[in-house]
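Participant: Here is a sequence together with a model predicted from it:
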Amino acid sequence: MPVPPAQVTSGQFLIYDARRFGDVIEDVIAELKSEGTWKGELKQQRRIMQAFAWITGNRELGSYDHRDVAAFKNGLKRLPTTFRYGTPATGAMSRPFSDVLAELPPLARDQQRNNKTINRDLSTMSTVAKHLAQTAWKPRLPGAKVIDFAEATIAIKESDSTVLRPPWTTAHLKCLFESPIYTGGGGAKRRLKEGEPLPTVWHDAAYYAPLLWYYHHTCREEMCGLEVADIVIDHPVPHFEVRDNLHARSRRRDGWREARRPPSDTADPSGDDPAWLPRVREGDQGGGPSGPLPRALPLRRKARRRLVLRSRLAVHG
């Protein structure tokens, strides 16, 4: 990004950059993406940088110091989990942070942000600070670190990171697989509408992804982030690989969860008639039932692992 003339200063940075933080966000994103540090659409990274500018007053780059790290961290902790940021042009971030904060109700315990979420935002800003340390935030003293977001991260207790998510109940699964996605609904934005004149079952990602979740207990990002190279069909046992790529990142230990296991291959956990369970069959183009689901076993995920599709499950191109 082009650097405007700057004056030598007696402050903590080698120069005083008069550009405001919000003015360089797009340039920083483009540069980090071109270097391969960041990949994808980067909507989350952009929102985090915009939130930093908003919380700290979007000041001139040369005016920032270590106190802004604490201000950003504490500002995030005061926002509820249901908070909607908007953009610098519309919504909450188009108004002063102090004004928005004054209008928020007292923060209830169940509305407090998870420390992992706060650490994620701090980690993103740590990457930004390291990048800006080459230009606008280059320390006046060699080797010094003026703005250190990594130091502000919150220690996560091991017990907090190993809590298993509650399993889905039979009622949850019935609700999912008896929805119009599988029984027939409308098109486009009416997929979940019942009573359509011509109910249709569309065999797309919304149809197949939950089936694969049920079989293999993958998370949404892992399944919807599969690439063509991850699908292997020229093998005695067709399978797919869950691995880090441009569209998905494995959650590893944080993604561990409990999974319900039907007592047999022909009955659901409640012992009721299993007719509600979804089925797919070899060569089926997404049609109707064709035999019971196999057992669903809990799995531990690694950064790269191979998951085997049951022989009854066809992978369609």
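Facilitator: Structure received. Numbering: from 1, shown residues only.

Participant: from here on, contacts and neighbour counts on C-alpha atoms
Facilitator: OK.

Participant: and the strand or helix carrying residue 74, which residues are buried?
Facilitator: Assigned by DSSP states H and E, residue 74 falls within helix 67-77. Using 16 or more other CA atoms under 10 Å as the test for burial, helix 67-77 gives 68-69, 72-73, 75-77.

Participant: Need the max-distance pair from the residues you listed.
Facilitator: For the buried residues of helix 67-77, the farthest-apart pair by CA to CA is 68 and 77; their separation is 14.2 Å.

Participant: chain center to the helix holding residue 74, what's the gap?
Facilitator: Helix 67-77 sits 22 Å away from the centroid of its parent chain (CA atoms, centre = their mean, to the nearest Å).

Participant: For that helix, name the packing helices and strands.
Facilitator: Secondary-structure packing of helix 67-77 (3 or more CA pairs under 8 Å, 6 or more residues apart in numbering; DSSP states H and E): helix 43-55, helix 115-132.

Participant: Presented hereafter is structure B, for comparison with structure A:
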Amino acid sequence: MCGIQNVTRKQGTYYYRRLIRLGGDKPFRLRLSLKTTSRRRASLLAPALTLICERVAMNMMSNMARDGLTGAQRAEIFRRQMLVERDRLEAMHASLHVLPPEDHEDIDKALTLRLGASEMAAHDGAMQGKVADFLVARIDPDNDDEDIVVLAWSDLAASIEHEGAEDAALARLAEIGVQQSALREAMARKVVNEARIVAIREFREVLANPGCAYPSVPIAQYEPAAQHSAAPAVSTAPPAQPATAGPWATMTPTQAVDKFFEYNPRTGGKDGTASKTGMKPWTAKTRDQFRLPAQFLEEVMDGRPLAQVTHEDLVRLNQCFQNLHGATFRKSKRQREMTILEIVAEYASQIAEGERAAEREAKRKSSADRTGHAQQYLSKGDLGLNPITTNRHWGFLRQLTDWFSRRHPLAELDYGAFIVKDGRNQRSLRQVYTRAQGEELFRLSPWTGSKSYLKRLEPGDVIVHDAWYFVPLIAWYSGMRRDEICGMELADIEFDGGLWSFNVRDNSTRRIKTVGSERKLPFASELIRLGLPDYVEALRAEGETLLFPELASESGKGTLGDAYYKRIWIKIVRELPFLGGGQGIHAFRHTAIDSLKGAKISEAVAADFAGHSLQGETAARYSKAHIPLLKEAADAIPEVTKHLERLPTTLLPTRLRAPRAARDTLSKPTADQNPRC
């Protein structure tokens, strides 16, 4: 013996042993190695394990006590099952009138056989929790010459469409909005079987006296002890329409999304890789966007099945959308782990705290100071997701529920009450850079000289050709989207007919936005002067495959465009005081498109340059005769880098070009902490 409670020692290693009891069940023994030969360490681990065991056992006992069904819930299940059984028995009796069974010529005898067998099966289910198949015999004691009829219960149940108690129990639990558990399902099965017994006996009485009406459903025996005279409680979350048995009746919104993916190969299928011939599967981003509103709906519905969704649930979700701060919503890791209801409550708390702080400031500062200081606090006027985001959420939800309703009935859902037209002037929302702002941007140290590889925003004499240097240049002179630039592979850079060009297409790192986005863009003359072709050739000589390999990560998660934004752009933004709302990386694209309009480039060429689709255009859009027109369009963009000298290509060291390992970002600043980006 080692002398430590619940610990033994064998061949120098200490082991923890403990007998665990859960209620009146048979105890079981826990035995595990402490993986130590140190008595001191074993004496520290053993009490901790004992405490953990006690807590787990208490929690399990508590959960077992809470996991059952209340008297009111059992009463409601009994009532609903009685109504189902009355309809089923009446339909079975009527079917015997329409089509007599093969096993009996006499309808009364056939009905007696079926009622007796059903009652026996329900009795076995109520007593034993399950129904084993058995034989049913029909013998007439008064007529020795009549044939003896012997049937298996499984065959008889199929012929009368007798629903299994398991499916019935699940359906009743779904109807009253109770989450499934093993204990609840077992209790619900027992109530279902008992309701069947009562319904069969009641049906026999009605047959004996056809003129009597059905009595009220007996439920007194299922009421809680303190409610002897109370009426049966009705569930607070009834389904919009009667639910049917099966998995669809109990499927949550997010589970329905998984089934939607599985049933629709165009979405990528169950694992995101399947696709129909000639079709591109949805990107991981689109799949996440489709799942997100279903997750919000599930949280608003408190985990109830999608079969029970009502218009009131959509109203509640819309109220949540109107009480979120769009600029910071789910931008942080902490918020992504919270429910939408928790986030709404957090914003409400921030507004209340800001109002109190503003009142305190108002008492101490002058009126002029108050005006500027009040903007630091979140106000009610700052809340509300923009219409583009909410319309996307509602569109995806409508697509999901329309698909689901073809497999299970749903209440009427009016999405038109929530999908609104964005009444804002889109031209005024498209912020662009002026020529002066472009020149100010490219006078920063990444283009004029940095202190070192890692201190790119501190002035010095180091010029490095990488994502810091070339992404904004390419964005300015090509108008490409952020992910199109950052996810470019070296194989997408082509030299043909004396022209360097970007081949914007799907590759192994990213998908292009639309089919119309696939295009070829010649290099602007200024990109060639500043050495982009030399940079491409230098990377190829080093064996690289990506245009900006330093943006990749070992995990492969996220896009290279997101990596650029988080690692580089938010740092550049802090150096540009002129940046306003909406004037970020995408503003380069608007600047280029507006420049083409100002240079009177034809609409067709401008559409090809930007990757926009035009009706009536031919498929031979990128013929060799068309490429020079795109080159003219690229050179029509204002040149704001004439002050930069062309220098020999300097790549990042190999260790800095390697994919970045995952790291803890909890303490790092995120985009939502910088209001200017």
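Facilitator: Cool, the structure landed. Quick caveat: nothing in here was measured; it's all calculated off a predicted structure.

Participant: Run through the helices of the first structure in chain order.
Facilitator: Taking DSSP state H as the criterion, the first structure carries its helices at 25-34, 43-55, 67-77, 97-103, 115-132, 158-161, 170-177, 180-183, 205-216, 220-224.

Participant: out of those, which comes closest to residue 194 of the first structure?
Facilitator: Minimum separation from residue 194 of the first structure across the helices of the first structure (CA to CA) falls at helix 180-183, 6.3 Å.

Participant: Quick one: list the elements packing against that closest one.
Facilitator: Going by 3+ CA pairs under 8 Å, 6+ apart, helix 180-183 of the first structure lies up against helix 205-216.

Participant: can you list contacts of the helix it packs on?
Facilitator: Helix 205-216 of the first structure is touched from outside by 181-182, 218-220, 223-224, 278, 294-299, 307, with contacts defined as CA atoms under 8 Å, 6 or more residues apart in numbering.

Participant: let's see it at 6 Å
Facilitator: Contact with helix 205-216 of the first structure is made by residue 296, as judged by CA atoms under 6 Å, 6 or more residues apart in numbering.

Participant: ok, now stretch 37-46 of the first structure?
Facilitator: Taking contacts as CA under 6 Å, 6+ apart, the residues outside stretch 37-46 of the first structure that touch it are 32-33.

Participant: go with 8 Å
Facilitator: With CA under 8 Å, 6+ apart as the contact definition, stretch 37-46 of the first structure has outside contacts at 25-26, 29, 32-33, 124, 246-247.

Participant: quick check, nearest of these to residue 156 of the first structure?
Facilitator: Distance to residue 156 of the first structure across these (CA to CA) is lowest for residue 124, with 17.4 Å.

Participant: The closest one pairs with which position in the second structure?
Facilitator: The equivalent of residue 124 of the first structure in the second structure is residue 396 (alignment by TM-score structural alignment).

Participant: how many neighbours does its match have?
Facilitator: 18 (other CA atoms under 10 Å).

Participant: Now for it: which residues touch it?
Facilitator: Neighbouring residues of residue 396 of the second structure by CA under 8 Å, 6+ apart: 290, 293.

Participant: what do you get if the cut-off is 6 Å, keeping everything else the same?
Facilitator: Per CA under 6 Å, 6+ apart, neighbours of residue 396 of the second structure: residue 290.

Participant: Ok, residue 232 of the first structure next?
Facilitator: Residues counted as contacts of residue 232 of the first structure (CA under 6 Å, 6+ apart) are 238-240.

Participant: Distance of it relative to residue 305 of the first structure?
Facilitator: Counting by CA to CA, to the nearest Å, the separation of residue 232 of the first structure from residue 305 of the first structure is 13 Å.

Participant: Also residue 116 of the first structure?
Facilitator: 25 Å.

Participant: for residue 172 of the first structure, same thing?
Facilitator: Distance of residue 172 of the first structure to residue 305 of the first structure, given as CA to CA: 28 Å.

Participant: Between the two, tell me which one has more neighbours.
Facilitator: Legend: neighbour count by other CA under 10 Å for residue 172 of the first structure and residue 305, higher for residue 305 (13 against 10).

Participant: And for residue 20 of the first structure, the neighbour number?
Facilitator: So residue 20 of the first structure, with other CA under 10 Å, has 16 neighbours.

Participant: That one matches what in the second structure?
Facilitator: By TM-score structural alignment, residue 20 of the first structure lines up with residue 252 in the second structure.

Participant: Which residues are in contact with the residue lying closest to its match once chain neighbours are set aside?
Facilitator: Closest residue to residue 252 of the second structure apart from its sequence neighbours, by CA to CA, 6 or more residues apart in numbering: residue 305 at 4.3 Å. Listed by CA under 6 Å, 6+ apart, the contact partners of residue 305 of the second structure are 250-252.

Participant: need the residues you listed in JSON lines with distance to residue 114 of the second structure, can you?
Facilitator: Below are the contacts of residue 305 of the second structure laid out as JSON lines (distance: CA to CA, whole Å):
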{"residue": "250", "distance to residue 114 of the second structure": "30"}
{"residue": "251", "distance to residue 114 of the second structure": "33"}
{"residue": "252", "distance to residue 114 of the second structure": "37"}
